[in-house]
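# The following block contains a protein sequence and its predicted model.
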Amino acid sequence: MARILALDYGTVRTGIAVTDELQIIASGLTTVDTKKIFSFLTSYLKNENVELFVVGEPKQLNNTASESEQFIKPFIEKLKTTFPKIPVKRVDERFTSKMAFQSMIDSGLKKKQRQNKALIDEISATIILQSYLQQI
C-alpha cells in the first residue's frame, strides 16, 4: 500500500501529515512555506509512494465555503495538474485549529511552544488526515 498525504493549506504555511504505508496511523510530517509547497511535494514524492492527497475544506458554521476557499481552489487545480496520477479528496476542516491548540494544551506543551503556528498547522493536517481515515 501507499501513503496518504494530508495538507492543511494556508496562504503563508501549509501543514502536512502522512499515514504509514498501511494507512492506519496519521502523523504530522512538517510545515512548509506555502511558496515552496510544490518543490517540497516533488522531492517527497521521489522517495515515497503516495496514493492520495487529502486537502482540508474550510467551511462556515452554516456549511457554506469559507473565504479562504478562494485560495485553496487554485492550489488544488495546480496540485491535480502537477501530480495528475494522485487523486485529491476534501475533508471538512472546521475547528481543526482549535482542536490542534487543545491537543497542544492536553499534551502539556508550554505556552511558548503553543504559540508556534507552524506546529498548529502540522497538527491540524494530522487531524484532517485522521478524520479522513475514520470516514473510510
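Arrived safely, thanks for sending. Keep in mind the model is a prediction, meaning the values are calculated, not measured.

# When you work out contacts or count neighbours from here on, use the C-alpha atoms and nothing else.
Will do.

# How about residue 23, nearest residue that isn't a chain neighbour?
Closest residue to residue 23 apart from its sequence neighbours, by Cα to Cα, 6 or more residues apart in numbering: residue 3 at 6.2 Å.

# got another, please set it beside the one above:
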Amino acid sequence: MQTLIFADEMGRVLAIDFGTKRCGIAVTDELQLIASGLTTVERKDMMDFLSDYLISEEVELILIGEPKQKDGSPSDVEEHILKFIKKFSEAFPKQEILRVDERYTSKMAFQTMIDSGLKKKQRQNKALLDEISATIILQEYLYNK
C-alpha cells in the first residue's frame, strides 16, 4: 500500500489587473500550479473584496500589474494604482505585494477570447477581458517563477 505525503500547503497567489473602472482578479490553487480567473470587481469595491477574500483564503502574494506605455513610461492609471497600494498596505501591512509588467496583456486576453471561439458580442464583455488579463499576468508569473 502506498501512502501519499503532501508538502505543507502554500498560500495562493492572487493577481490584479487594475483598471480605472474595474479590476480583473485571478488566483492560483493552494499549490501555486494553476492560474484561474476568479472575478471582476468594481474599483471602488476592491478593498472590501480583498478584505473578505483574505479572511477566507490564505494568500501568500498579491501581484499587481504595472501598466506601461510602449516606451516604458508609466500608464495613466499608475497614479490610481499607487494610491490603492498605499491604502491596502496600511490595512494589510504584512501582505506581500509584487508589481509585474503587464504590457500587452489586454491584447493577449482579447486574442485568447478570439481563439476560444467567443462570438463578437461576448468579446465586448470588458469584465471578462479584465479577468483574462489578470489570469495572463498570473500565468506569466508562475511560468517565470
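Done, it's in. Just so it is clear, the structure is predicted and the values come from calculations on it, not from any experiment.

# Give the equivalent position in structure 2 for the residue nearest to residue 23 of structure 1.
Taking TM-score structural alignment, residue 3 of structure 1 has residue 12 as its aligned residue in structure 2.

# And for its match, the neighbour number?
Neighbourhood size, residue 12 of structure 2 [other Cα atoms under 10 Å]: 21.

# so what's whichever residue in structure 1 pairs up with residue 82 of structure 2 up against?
In structure 1, the residue paired with residue 82 of structure 2 according to TM-score structural alignment is residue 73. Contact partners of residue 73 of structure 1, counting by Cα atoms under 8 Å, 6 or more residues apart in numbering, are absent.

# Residue 73 of structure 1 and residue 21 of structure 1, how far apart?
In this structure, residue 73 of structure 1 and residue 21 of structure 1 are separated by 28 Å, where distance is defined by Cα to Cα, to the nearest Å.

# for residue 89 of structure 1, same thing?
The span separating residue 89 of structure 1 from residue 21 of structure 1 equals 18 Å under the rule Cα to Cα.

# what do you get for residue 40 of structure 1?
Note on residue 40 of structure 1: its distance to residue 21 of structure 1, by Cα to Cα, is 19 Å.

# biggest helix in structure 2 by residues?
Longest helix in structure 2 by number of residues (criterion: DSSP state H): helix 126-144.
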